[in-house]
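**Q** mind looking at a prediction? Sequence and model below.
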Amino acid sequence: MKISLISLGLLLCVSSSAMAIGLNAEQGKNTSALDAEIGRSSGGLYLDSQWIKNTADGVQIGQAGTGYNLEIGPVMLTAGAKATYIGGKKGDNGVAFPVGGGVKINLPADFAIYGEGYSAPEQLTNSVKNFVEANAGVSWSPLGPLVLKVGYRYAGVDGKDGRPGHTLIDGPYIGGGLTF
């Protein structure tokens, strides 16, 4: 275990010469989210973690993930995997291991559009038939490390063992963060 953590750390250091650390917060009508990441804004390997809460009904999602960013001019393509804890309210508490990816397109005047999606079929979950999440929006970096965002986030599950499918997180948000 100790050797694999050291190996992962070495891979992260070698994968990109300038790995930025980012901290972000988002707020929607019924959602709050916190995100911490290393290397997400540059090409190569990255680490990412999130905590998202539906403030209307108490549903929570906690995630830790890793992936790879490929920069092609103003476009950043991402492929990754996450370990996700689902703290649902309808008997679907458990874990999922979604895989997916995304794209970010840098635009003039420090704007960017982004979108990503992840899914975990029944074979990669222990409490639901399927876990799906998506996030898309527009970001703006008016000053050096500051990033402002507006977007839409969705997360939902298909129930299993007679439990219904339902939405965990759904709605627009505004957010901001620092990357240094």
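**A** That came through fine. Residues are numbered from 1 along each chain as shown.

**Q** for the rest of this, base every contact and every neighbour count on C-alpha atoms.
**A** OK.

**Q** what's the spacing between the most centrally placed residue in the chain and residue 127?
**A** Geometric centre of the chain, nearest residue: residue 50, 6.3 Å, by C-alpha atoms, centre = their mean. Counting by C-alpha to C-alpha, to the nearest Å, the gap between residue 50 and residue 127 amounts to 20 Å.

**Q** what's the neighbour count on residue 153?
**A** Residue 153 is flanked by 19 other residues according to other C-alpha atoms under 10 Å.

**Q** please apply the same query to residue 178.
**A** If you count neighbours by other C-alpha under 10 Å, residue 178 ends up with 18.

**Q** check contacts around it.
**A** 22-24, 145-147 (C-alpha atoms under 8 Å, 6 or more residues apart in numbering).

**Q** 6 Å instead, please
**A** By C-alpha atoms under 6 Å, 6 or more residues apart in numbering, the residues touching residue 178 are 22-23, 145-146.

**Q** cool, residue 23 as well?
**A** Residue 23 sits in contact with 35-36, 177-178, where contact means C-alpha under 6 Å, 6+ apart.

**Q** this is the other structure I want to compare:
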Amino acid sequence: MKKIAMVGLLLACGSANAISISGQAGKDYTHIGVGIGTETSGLAMNGGWTHNDDDGDAASLGLGLNIPVGPMLATVGGKGIYTNPNYGDEGYAAAVGGGLQWNFANSFGIFGDYYYSPDSLSSGIDSYEEASAGARWTIMRPITVEAGYRYLNLAGKDGNRDNAVADGPYVGVSAGF
């Protein structure tokens, strides 16, 4: 009976999910992302790759649950991350976190999220920390422009320095289908 209920829940959550593709550019970094169901309640998947010439790369695949909270959409979830810092060893991290998004007008919204992985859930780095916040404007469906601040740090381990893969403002564009 539990299996049938779980399958029903998964099908109900996945029925109205849309796909989005995004690109962001900051002063010293770029980020490419993809999401499924990130703007509706229910299950959501996301993936991303952040690159910095001086500090390395981080690629992630995440799963979350979006829950409506009044006019906002709250997300709780986790990410599996491949880390490749320029100063240190490549490895992995398993981060937990979440975020909030609030679409307060037909085409405007604000958002923020935070994910963290301690040393016990990572290898090659001491810890993983990622945060972003910003605002979105949907010009005309499917095109949305975005501006915000992204922080992604791979804390050094075994005498290696920290690698701030992203730390600064960015502008971006996304398409949702």
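**A** Thanks, I have the structure now. What you see is a predicted model; the values in this text were computed from it and never measured.

**Q** so which of the contacts of residue 23 of the first structure comes closest to residue 117 of the first structure?
**A** residue 35 (16.2 Å; C-alpha to C-alpha).

**Q** returning to what we had before: which one (most neighbours) among the contacts of residue 178 of the first structure?
**A** residue 22 (20 neighbours).

**Q** just give the nearest non-adjacent residue to the aligned partner of that residue in the second structure, would you?
**A** With TM-score structural alignment as the criterion, residue 22 of the first structure lines up with residue 20 in the second structure. Distances taken as C-alpha to C-alpha, 6 or more residues apart in numbering put residue 176 closest to residue 20 of the second structure, at 4.0 Å, once the chain neighbours are dropped.

**Q** please say which position in the first structure that neighbour maps to.
**A** Under TM-score structural alignment, residue 176 of the second structure pairs with residue 179 in the first structure.

**Q** separation between the residue nearest to residue 20 of the second structure and residue 106 of the second structure?
**A** 15 Å.

**Q** those two: who's more crowded?
**A** residue 176 (17 against 8).

**Q** and the more buried one, how far from residue 7 of the second structure?
**A** With C-alpha to C-alpha as the criterion, residue 176 of the second structure and residue 7 of the second structure are 26 Å apart.

**Q** what segments of the first structure are strands?
**A** 21-28, 31-38, 44-54, 60-72, 75-87, 94-96, 99-106, 111-121, 130-140, 146-158, 166-179 (DSSP state E).

**Q** the aligned partner of residue 63 of the second structure in the first structure - nearest residue in space that isn't next to it in sequence?
**A** Aligned against the first structure by TM-score structural alignment, residue 63 of the second structure finds its counterpart in residue 66. Distance criterion C-alpha to C-alpha, 6+ apart; nearest residue to residue 66 of the first structure, sequence neighbours excluded, is residue 47 at 4.6 Å.

**Q** was I right to think that neighbour contacts residue 68?
**A** No. Between residue 47 of the first structure and residue 68 there is no contact under C-alpha atoms under 6 Å: 9.1 Å.
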